[in-house]
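# my questions concern the predicted model and sequence given below.
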Amino acid sequence: MNRDSLYIGGRWVPSAAGRTLPVENPATEEIIAHVPAGTAEDVDRAVTAARAAFDDWARTPMAERGAMLGKLHEALSARAGDIARTVGLELGTPLKVAKAVQAGLPLTVLRGYADLAANPAAEESIGHSLITHEPVGVVGAITPWNYPLHQVVAKVAAALAAGCPVVLKPSELTPLVAYLLLDAADEAGLPPGVLNLVPGTGPEVGAAIAAHPDVDMVSFTGSTATGRAVSHAAADRIAKVSLELGGKSANIILAGAELTKAVKVGVGNAFLNSGQTCTAWTRMLVHRSYYAEAVELAAATAEGYRTGDPFDEATRLGPLVSAGQRDRVRGFVERATARRVAGAAAVPEKGYFVAPTVFADVDPGSELAQEEIFGPVLSIIPFADDDEAVRIANNSRYGLAGGVWGDPDRALAVARRMRTGAVDINGAAFNPVAPFGGYKQSGIGRELGSYGMAEFQQTKAIQR
């Protein structure tokens, strides 16, 4: 693995400036690696390579692109153990979750795109018009630290399947797992320039990608504030943008729901990846008839989460990604005026840990209920009826995900009224081929499955 290099035009090459960025283990606070600090000049080299590769890759039949993605999947699957360990080291995800989610999910998504491209849909005809779907062009992919391979694969696999070369900037906090992907791409024989890697900071590399005149589309996942800046930069040249941004999802527990399961699954969802999940159900809305019992259950469940070494099988909650993120989350906890019912548990002195925390009687308009905290902090809010539950759930500038528990027909009726991109009823499993994305300030566009690939395509009508 050439962690001291960039990957541009099918080769490992040095960065123009020769500077590096440290990569920290958030569980131990130790520096575990250094990667190049890419520059705008490096981005220009990568975009040039992607542009040179575009015509041939776009003309490659989709079925052949699917076969190439299949080879990439095979090469990446052989690295599954390394993926889990790497994410455990650079992010602190507990090993069990790292294996199932941080390694397992992106491999599932990649396999799905390989299969989708290998069996392309027939072209559509409308009257005397032939409707074609063509690659949008060179894609700049800017990805976050919380699911550092899944978010990369969700963009890269979809773009490559659609016929678009990619310039990838992974998060500077968790860049190492991206090197495993590029190693696999090199082994699989992806054509030169089809996939390029430029690690670095957002203000340097991310900004250069977003503003580059030869980047036809920017696909960004991260904070709403940064997404706004990316959108502005791309708008100056009318480039296409896909944004997957923040969330403050509501988990509604209706009267008649299976309370114990709803609360325990809800707490687990809110605390997944130490709460560093954009879809996390961080607002638990409970019918008043269950409220007191739900608060007790949530508090007891949270107190049962053991924090510590991600490589200890008993650990359920790892560290936050950085000292800054830890301090930010602690700030929310310290400023809160709601009743704290869990969060006094001891955490390791070394590492960026926050105790699993639950607040009850949270004001729906308060900071706790409105801001994306991105840590293991759950707010519980009572409601009187379905209408009030929907009003509270929709009282957010975000709309990414959510949950509803109760009678299936009633829960479905409530789910239809929620202004959010995805809703799980009674704990239904995540579907990696269903469209994923948000309403309002949670983003623009969709990822995953055929909807995700369509984001990287232009639609043309040819009249005959």
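Nice, thanks for sending it over. Numbering: from 1, shown residues only.
# okay, CA-based contacts and neighbour counts for the rest of this
OK.
# ok, how many other residues are close to the closest residue in space to Gln276 that isn't next to it in sequence?
Leaving aside its sequence neighbours, Gln276 sits nearest to Phe374 (Cα to Cα, 6 or more residues apart in numbering; 4.7 Å). Burial of Phe374, expressed as a neighbour count using other Cα atoms under 10 Å, amounts to 25.
# surely Phe374 and Leu272 touch.
No: in this structure, Phe374 is not within contact of Leu272 by Cα atoms under 8 Å, at 10.5 Å.
# residue contacts, the residue nearest to Gln276?
By Cα atoms under 8 Å, 6 or more residues apart in numbering, the contact list for Phe374 reads 275-278, 329.
# and it, how far from His287?
Distance from Phe374 to His287, counting by Cα to Cα, to the nearest Å: 25 Å.
# what of Asp55?
From Asp55 over to His287 the distance is 57 Å, taken as Cα to Cα.
# before we move on, what about Ala413?
Looking at Ala413 against His287, where the rule is Cα to Cα, the gap reads 16 Å.
# quick one, which of those two is more surrounded?
When neighbours are counted by other Cα under 10 Å, His287 comes out ahead of the other of Ala413 and His287, with 22 against 13.
# center of the chain - which residue?
Nearest to the mean C-alpha position of the chain, counting by Cα atoms, centre = their mean, stands Gln151 at 4.7 Å.
# quick one: the helices in the stretch 151-300 of the chain, in order.
In the stretch 151-300 of the chain, helices defined by DSSP state H, counting those that start in this stretch lie at 176-188, 207-211, 224-235, 259-271, 291-303, listed in chain order.
# structure two is appended below for comparative analysis:
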Amino acid sequence: MTFLDSAVWGGKFCSDGWRHSPARQPVTEPATGDRLGTVGVATAEDVDRAAARAAEAQRAWAATSPQRRAAVLRRAGELFTEHAAEIEDWLVREAGSVRSKAGFETGLAIGECFECAALPAHPQGEVLTSEDARWSLARRRPAGVVGVIAPFNFPLVLGLRSVAPALALGNAVLLKPDPRTAVSGGVVITRIFEEAGLPAGVLHLLPGDGAAGRAVVEAPEVRVVSFTGSTPVGRAIGERAGRLLKRAHLELGGNNALVVLPGADVAKAASAGAFGSYLHQGQICMTTGRHIVHESLVDEYTAALAAKADALRVGDPAREDVALGPLIDRGQLERVHGIVTDSVAAGAKLAAGGEIDGAGYRATVLTGLTTDMPAWREEIFGPVAPVVSFSTTEEAARIVNDCEYGLSVGVLGDVGTAMRLADRIDSGKVHINEQTVSDEPNAPFGGVKASGTGSRFGGPAANVEAFTETQWLTVRPDIADYPF
């Protein structure tokens, strides 16, 4: 039996052990349409029961010694290392990842666990001054039960980056992965922590549809909701959580800009731009969705980028050595193609690509755009690189900021100019002389504007704030005297 053998999880969800479900959904390979297995679907009633059990188990887990919790996280990192090849196979087949992306994602998962293993020993508060004769403390305590709703594109790491710190800090977790990646975004995480020694009842895997997601948000025991996904769904979750007086950490969409300054190395800039737009078929919130190139370089850059796009092979990453795998499903494939064709009909020009290729989409470069075209205004979530030019840094800043999103920006070229431009950019992340896709477990991650509610992931400060509550505690040596 392998670590992820379907005999363990087939037709089941996990809530105090693996439970058979009368409702099941297929696990499908997007490149071929083949069925890889089935997972159990959790109903709203299943979520409610899991939330009650999680609240019960959480108190004992929070009382577990910091070193014991740290040991579970360290062992999880070791298990990710030991089973990396099998996990990567699932990321390739179920999520449509090319092999290098799958390896990168698994590596991030390993780093996330080891980084979070330090959280139990992190300072959990501070000593405050007081006008009275007492000790005054602000201490951090686990929030309680955390609901994690994760997407399909980087299913492993985008679920784990909330699950791991929440567990490390003494919370219980309800995990609802995207139904299209329930194994690599759910079963994998659950099996890892199960084998790492996490007590029963602390982590619940609840694959399901929107009804299960709503139940996670609405369960009274859930005090924090961590959602990664589209902006429209994030708005709905944030609204519902607000009415229930719960915290919602929302990491949402992006239409990220790459600015190529005058004098930049065009060959290197085009390589960076291609990586930013075409990694994982452009299905990344940090994907480079807008290329803003100085007018002195725009023709040369566009030609270089188009040549790279034309050379990128599309296919089945489980069976071929390809640069681009499939899009997650037919609906997304047709949506991407519709945005491209609508933009071309409005006057944009194709410099490369623009075609469906089996279950994938050819790497595409668009020029001649106006800022009201869908390929420029919308988050495409596909391998499409729209290019426009600018003449001054002031104009570049205006174009970057003229967008509802604010997640990630890359600036290529002279560092001094790039630094001055960075000071004028509204974005959660700015990368100078790098493209827009970058993440490390110890770095704060998050966006502004329609990209979310700020940096709530990565690094001890963000994680402690995200998954704990602050309690004021005072202590006197004797009972105080009062005038009544």
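Good, I have the coordinates. This one's a predicted model, so the numbers in the text were calculated from it and none came from an experiment.
# circling back: show me what the residue nearest to the centre of the first structure aligns to in the second structure.
When the second structure is aligned by TM-score structural alignment, the residue opposite Gln151 of the first structure is Leu158.
# ditto for Leu21 of the first structure
Under TM-score structural alignment, Leu21 of the first structure pairs with Gln25 in the second structure.
# the closest residue to Arg59 of the first structure other than its chain neighbours: neighbour count?
Counting by Cα to Cα, 6+ apart, the nearest residue to Arg59 of the first structure once its immediate chain neighbours are dropped is Gly163, at 7.7 Å. Using other Cα under 10 Å, Gly163 of the first structure is surrounded by 29 other residues.
# now do the contacts for the corresponding residue of the second structure for Gly163 of the first structure.
Across the two structures, Gly163 of the first structure finds its equivalent in Gly170 of the second structure, going by TM-score structural alignment. When the contact criterion is Cα under 8 Å, 6+ apart, the partners of Gly170 of the second structure are 58, 61-64, 69, 142, 144.
# kindly recompute the last result at 7 Å.
By Cα atoms under 7 Å, 6 or more residues apart in numbering, Gly170 of the second structure lies in contact with 61-62, 142.
# ok, and the most crowded of those?
Trp61 (24 neighbours).
# give the equivalent position in the first structure for that one.
Applying TM-score structural alignment, one finds that Trp61 of the second structure aligns to Trp57 in the first structure.
# how close does that match get to Ile142 of the first structure?
Counting by Cα to Cα, the gap between Trp57 of the first structure and Ile142 of the first structure amounts to 21 Å.
# next: Leu76 of the first structure.
20 Å.
# neighbour-wise, which of the two wins?
When Leu76 of the first structure is set against Ile142 and neighbours are counted by other Cα under 10 Å, the residue ahead is Ile142, at 27 against 24.
# which position in the second structure aligns with that one?
Using TM-score structural alignment as the criterion, the counterpart of Ile142 of the first structure in the second structure is Ile149.
# cool, and Val354 of the first structure?
Following TM-score structural alignment, the counterpart assigned to Val354 of the first structure within the second structure is Tyr361.
# how many other residues sit next to the closest residue to that match other than its chain neighbours?
Of all residues not flanking Tyr361 of the second structure in the chain, Glu355 sits nearest, at 6.0 Å (Cα to Cα, 6+ apart). Summarising burial for Glu355 of the second structure: neighbours were counted as other Cα under 10 Å, giving 15.
# how close does Glu355 of the second structure sit to Ala102 of the second structure?
Here the criterion is Cα to Cα. By it, Glu355 of the second structure lies 25 Å from Ala102 of the second structure.
# would you check the span in the first structure matched by stretch 286-298 of the second structure?
Here stretch 286-298 of the second structure aligns to the first structure at residues 279-291, judged by TM-score structural alignment.
# what's that stretch in contact with?
Judged by Cα under 7 Å, 6+ apart, the contacts made with stretch 279-291 of the first structure from elsewhere in the structure are 247-255, 266, 269-270, 369, 377-385, 389, 400-402.
# quick check, Leu369 of the second structure in a helix?
No: using DSSP: H, G, I helix; E, B strand; the rest coil, the assignment for Leu369 of the second structure is coil, not a helix.
# wait, it sits on Ala348?
Yes: between Leu369 of the second structure and Ala348 a contact is recorded at 5.0 Å, counting by Cα atoms under 7 Å.
# how about the longest helix anywhere in the first structure, which residues are buried there?
The single longest helix within the first structure, with elements called by DSSP state H, is helix 40-59. Buried residues in helix 40-59 of the first structure, defined by neighbour count with 16 or more other Cα atoms under 10 Å: 40, 42-54, 57-58.
# can you check stretch 461-469 of the second structure too?
Of the residues in stretch 461-469 of the second structure, those buried under the neighbour-count criterion (16+ other Cα under 10 Å) are 461-464, 466-468.
# want to throw these into CSV with secondary structure and distance to Asp178 of the second structure?
As requested, these are arranged in CSV below (DSSP: H, G, I helix; E, B strand; the rest coil; distance: Cα to Cα, whole Å):
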residue, secondary structure, distance to Asp178 of the second structure
Ala461, helix, 28
Ala462, helix, 24
Asn463, helix, 23
Val464, helix, 25
Ala466, helix, 22
Phe467, helix, 22
Thr468, strand, 25
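# possible to save the residues you listed as TSV with distance to Ala323 of the second structure?
TSV is the format used below for these (distance: Cα to Cα, whole Å):
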residue	distance to Ala323 of the second structure
Ala461	36
Ala462	34
Asn463	34
Val464	38
Ala466	36
Phe467	37
Thr468	41
